[in-house]
Each structure stands twice: as C-alpha cells, then as structure tokens.
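Q: What would the 3D arrangement of this be:
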Amino acid sequence: MSVTLNITKSKVAILELSRPEKHNAFNAEVIAELIKSIEYANELDIRALVLKTNGKHFSAGADLAWMKSMAGNNYDENVADSMELAKLMKVLANSPHPTVCLVQGAAFGGALGLIACCDIAVATPDAKFCLSEVKLGLIPAVISPYVIRAIGERQARRYFLSAEIFTADKALNMGLIHEIAEDLAGAESHFIETLLNNGPVAVKNAKALIDEVAGHAIDDTLIAHTAKRIAEIRVSEEGQEGLSAFFDKRAPGWQNAASK
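A: Now for the predicted structure:
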C-alpha cells in the first residue's frame, strides 16, 4: 500500500504517502486509500493528525498515467473521479482533529489542495509550489475552495492563471504555509508537543469555532453564539480542570496523560 496510518502512544495519527518513484503523485487508488485512512482517523480519539510524504518531493499532484486514462473517460466517469478527489479534500478539511502538513521539495497541482486543507503547514526552504493545471489545459477546480480560502482571491487570480512556480517564501507570505523549517522532523515534533500541551476538547472546539465565525457578519446572532460557546467550555470538565490547574500552579491533567 502507498498510504500508511500509524497511531503513536501520545495519540497522534501519522498519515504518510509513500510513492517516491512517482514523486508521490496520486491516482484513484491513492485517493481511495487516503480517504479511507483520514475517515478512520477522524473517528478516533486522537490529539492530532500529521500528513507527510516519503521522498524528495511532497507531491507532483495527479499521476500522469491516471490523468491520461481519465482523458479517455466520458463526462459522467470524469465527474465520478473528480468527486472522489473532492471527497478527499472535504474529509481532510473537515477533520475534527488539528491537522499538520509537512512539505518538502515540489508541491504541484492537487498537492496544494492537501496543504490548504490542513490547519498548520510547514515547508522546507527549498520547497517549490505551482498551481500547474492551466499548463495542461485544465483548471484547479476541486481544490479551489480550499486554496482560495488559504491564499485569498487576489493571489489566486495570479497563480491560477499564470501557473508560475513560487517559492516557500512566497507561499509563507501568501498564507499557504505557516512556517519554513530546515528540519521538518523537528518542526513536526514542535507542533505535536505544542498541540499536546493544550486541552484536547478545547482544541477541537477552537477549530470548529473558526468555521462557525469565518466569513460571518459580526451581528447580534454571532455575538450571542460566541458568548454561549465560551460559557459552555468554562463549565465543562476540561475547562474547570484547566482553570483549576492554572490557579493551583500545576500542569493540567491532559498534559500529564500525554507524557505517559
């Protein structure tokens, strides 16, 4: 199998795509494996999901042989194939767990969708990015909602249309990634440790809150909703433990559990 999912003792899911001979390009089988693994992880009681790939490059996007085979399919068959890719993006973007993406080398085409779907993205200084679809007479349709949400409409207008390759520095400035790191393994450890230090229920609720608030007008309905949200978490078991630990000057229970 090209996709592996391992759960660590600290309840972190490590999802790895290993198809280095194809530059981790994805085809129908890889997409199905990724969907299955992410859906499984989404149902687990875990603290984080890490997405990474094995090899020199993060991902070349769609496998060329797969794309060639799809060109021979009819419209309905192409819609069905595209819906599977859309499902992959959806299950990753809607994961209840915090998600971390680690990027090395080239990330082209649909690979940018995977990056944009994750909550935290880190890339090596030499990483290169490209929304390359128009070079092939195609468009980045399925990934567009997630990429535009990450980089904004103005940047999308340039890079969707030009298919220029851009650097990690540019990806950082646009908001596609959050950090550039020489040592991806070190960055992975840092973000896992950071997430494990935080209340697991609070982290999931904070992630859900972003989806509820983003793009919503700041009106009385939203104000009342956010007030209700903080009230609920304050009186929750985890909220009470967090506040008690702070005032007692001790580590909260979830930190003790994560260190075991």
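Q: only C-alpha atoms for contact and neighbour calcs from this point on.
A: Will do.
Q: could you list every residue that touches residue 254?
A: Contacts for residue 254 (C-alpha atoms under 8 Å, 6 or more residues apart in numbering) come out as 196-200.
Q: Return a ChimeraX selection command for the buried portion of these.
A: In ChimeraX, a selection of the buried entries from the contacts of residue 254 looks like this (16 or more other C-alpha atoms under 10 Å):
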select :196,197,199,200
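Q: In three-state terms, label residue 89 for me.
A: With DSSP: H, G, I helix; E, B strand; the rest coil as the basis, residue 89 sits in helix.
Q: From residue 241, how far off is it?
A: Between residue 89 and residue 241 the computed distance is 35 Å (C-alpha to C-alpha, to the nearest Å).
Q: Comparing the two, which shows the higher neighbour count?
A: residue 89 (25 against 17; other C-alpha atoms under 10 Å).
Q: Show me where the stretch 51-200 of the chain has its helices.
A: Applying DSSP state H, counting those that start in this stretch to the stretch 51-200 of the chain gives helices spanning 64-71, 75-93, 111-117, 144-162, 168-174, 184-196, 200-213.
Q: quick one more, to check against the first:
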Amino acid sequence: MDILESIDERGVADLTLNRPRRRNAFNRASMLELTKILRRLDSSERVRVVTLSGAGGNFCAGGDIEWMRGLATASPQAQEDDARALSEMFHTLDTLSKPTLAVVEGAAFGGGVGLVACCDVAISESGSKFSMSEVRLGLAPAVIAPYVVRAVGPRTARALFLTGEPIPADRALQIGLIHQIAHKNNIDAARDRVIDALLLGAPGAQTQTKGLVALCEQRPIDLSIRREAARLIVARWASSEGTEGLSSFLEKRTPNWRLSRKA
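A: Model prediction:
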C-alpha cells in the first residue's frame, strides 16, 4: 500500500506515505488513495487528530518524476483529470475538519512542501530540507501555490518559487512554513507533545475554530464578519462542549471529552 494507516485508542490517526524507494513521491494511485483515506477519516467520529509523515527517512519528494513525464504525452483529458485529482488531494487535507500535524524528516520537495503547508501544525527534524524547484524543471508550483503563499506570504513565496533553492529547517521555521524543529532523536517526543496539546481541545470547538480561521483569512474586519464571529461565540456558549468546558473549569475537573479519550 502507498499509504499506511493506523488509529490508536485516543483517536489519533497516523498516515505514512509509503513509497520510500521514490522518497515517497506521489503518483496518481497514491494521491487518489490519500484523498480517499482523508475523506473517510474526516467523517469518522472516532478520529480526533490526523498526522502525516513519510517512510524511510524522507517526508515527500513531491510528484513522481516518471508519472509527470508520462503525463507530458498523455491525452489532454488524462492531464486534466490528474491535475484536478492532485488539486483535490491538497484541498481535502487543507479543509479537513480534524486537527492535522505534519511530521517532516529528510526531504520535503515540491508537492511535499504543499502537504506541509496544508497541515495545521508542522514539525521538522533539524536536518530536513525543503525545496520548490519546479521552475528548474520547466514547471510551475501551480497546485501548491495557494497554500504555500498563505503560509509564508507572497514576497517570500516568490523568492522561493523563482530560485528553487533548498530551504534548511531553521529557515523554514523563520518564514513560518513549519512551527517547531526537533533533533532527529527527539522528533517522536515533539510529535507526542503536539498531539497531547491537540487532544486537550474539544473536538467540535476545534472544527469550528478551523472554519473561523478560514472565514477571517484575507477578509476585512467589517460588520459582516463581526456579526458572524458573534454568532459563533453565542453558539459555542450554548453548545454541550461549551457548557461542559466552562463547568469543568469552574469545578476544577477534567472535561468529559478528555476523560473519554484516555489511553
């Protein structure tokens, strides 16, 4: 299988890109598989958090060169179908209602950077390298551009896209592509700390918070958005999670969504 999947008793779904001989580069089959799995996890009440990593010491080298070379001579319909499937994979990850965590080791190139930019939280081991060198292949980072531009800003994105230069982990942290760096022997501990923090939040509140960020993105703070935000906080005050969260805080006890998820 191109994607390995496991779900633990806490509701943490670990997805591992599993094409290590190709540095986990994706082709048509693997991107369709990942999209299908993500949709299934998104609809599962059991799942609380989704992590994404790569097998064999690398995260993801982007699109498989052989697959892309084959597309160059494919029919226009086949090219369009695969381009849309690729776009749908990133969109599905980006809009997942569950918190998502990218755990990066080794190479994250091209579309691999896109996957990182689509995740809510991204951590990297200190020796990882990031690169978007599509222009050096006569291509453009078209499908990943919206997510990378949002993550790092348009001017930084232009510099990275146009030069195609490798980006070390400390630079990726500086520009906001990742949120944390860990040494190789500490990456699992860093991953676990982020997961523990994510599991403290109420599931419904996290889903609505992700929607709130999307609502606020690149919109002016006008009357319309202020009213929408006010409606959301009223709904959360009245929700079962909101009632339980405020009561548990005042009563100095653990809220029920954490009690039900203990290992």
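Q: re the thing from before, Throw the contacts of residue 254 of the first structure into a markdown table and include distance to residue 98 of the first structure, thanks.
A: Output for the contacts of residue 254 of the first structure, formatted as a markdown table (distance: C-alpha to C-alpha, whole Å):
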| residue | distance to residue 98 of the first structure |
| --- | --- |
| 196 | 10 |
| 197 | 13 |
| 198 | 11 |
| 199 | 12 |
| 200 | 10 |
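Q: Tell me which of the helices of the stretch 51-200 of the first structure is the most buried.
A: helix 111-117 (a mean of 26; mean count of other C-alpha atoms under 10 Å).
Q: elements contacting it?
A: Counting contacts by 3 or more C-alpha pairs under 8 Å, 6 or more residues apart in numbering; DSSP states H and E, helix 111-117 of the first structure is packed against helix 75-93, helix 144-162.
Q: Turn the ones you listed into JSON lines, columns for distance to residue 8 of the first structure.
A: Below are these laid out as JSON lines (distance: least, C-alpha to C-alpha, whole Å):
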{"stretch": "helix 75-93", "distance to residue 8 of the first structure": "19"}
{"stretch": "helix 144-162", "distance to residue 8 of the first structure": "28"}
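Q: and of the helices of the stretch 51-200 of the first structure, who's closest to residue 137 of the first structure?
A: For these, the distance to residue 137 of the first structure is smallest for helix 144-162, at 10.9 Å, taking C-alpha to C-alpha.
Q: Not counting sequence-adjacent ones, nearest residue to residue 111 of the second structure?
A: Excluding its sequence neighbours, the residue lying closest to residue 111 of the second structure (C-alpha to C-alpha, 6 or more residues apart in numbering) is residue 62, at 3.9 Å.
Q: whoops, I mixed them up, residue 208 of the first structure
A: residue 96 (7.5 Å).
Q: what residue of the second structure takes the place of residue 237 of the first structure?
A: Applying TM-score structural alignment, one finds that residue 237 of the first structure aligns to residue 240 in the second structure.
Q: Among the contacts of residue 254 of the first structure, which pair sits farthest apart?
A: So, the contacts of residue 254 of the first structure by C-alpha to C-alpha: farthest apart are 197 and 200, at 8.6 Å.
Q: Return the distance of the equivalent of residue 217 of the second structure over in the first structure relative to residue 179 of the first structure.
A: Aligning on TM-score structural alignment places residue 217 of the second structure opposite residue 214 in the first structure. Residue 214 of the first structure sits 22 Å away from residue 179 of the first structure, going by C-alpha to C-alpha.
Q: Which one's more surrounded, the two?
A: Set residue 214 of the first structure next to residue 179 and count neighbours by other C-alpha under 10 Å: residue 179 wins out with 18 against 9.
Q: For the more buried one, give me its contacts.
A: Taking C-alpha under 8 Å, 6+ apart, one finds 121-123, 172 in contact with residue 179 of the first structure.
Q: Just want to check the distance between residue 254 of the first structure and residue 90 of the first structure.
A: Taken as C-alpha to C-alpha, the span from residue 254 of the first structure to residue 90 of the first structure is 29 Å.
Q: now residue 237 of the first structure
A: Here residue 237 of the first structure is placed at a distance of 31 Å from residue 90 of the first structure (C-alpha to C-alpha).
Q: Kindly report the same for residue 63 of the first structure.
A: 20 Å.
Q: quick revisit: so which of the helices of the stretch 51-200 of the first structure is nearest residue 50 of the first structure?
A: Here helix 184-196 is closest among these (C-alpha to C-alpha), at 8.0 Å.
Q: relative to helix 200-213, how tilted is that closest one?
A: Between the axes of helix 184-196 of the first structure and helix 200-213, defined by axes from the mean of the first three to the mean of the last three C-alpha atoms, to 10 degrees, the angle is 90 degrees.
Q: mean shift between helix 184-196 of the first structure and the second structure?
A: Once the two models are superposed, helix 184-196 of the first structure sits on average 1.1 Å from its counterpart in the second structure (mean C-alpha distance after the TM-score superposition for the first structure).
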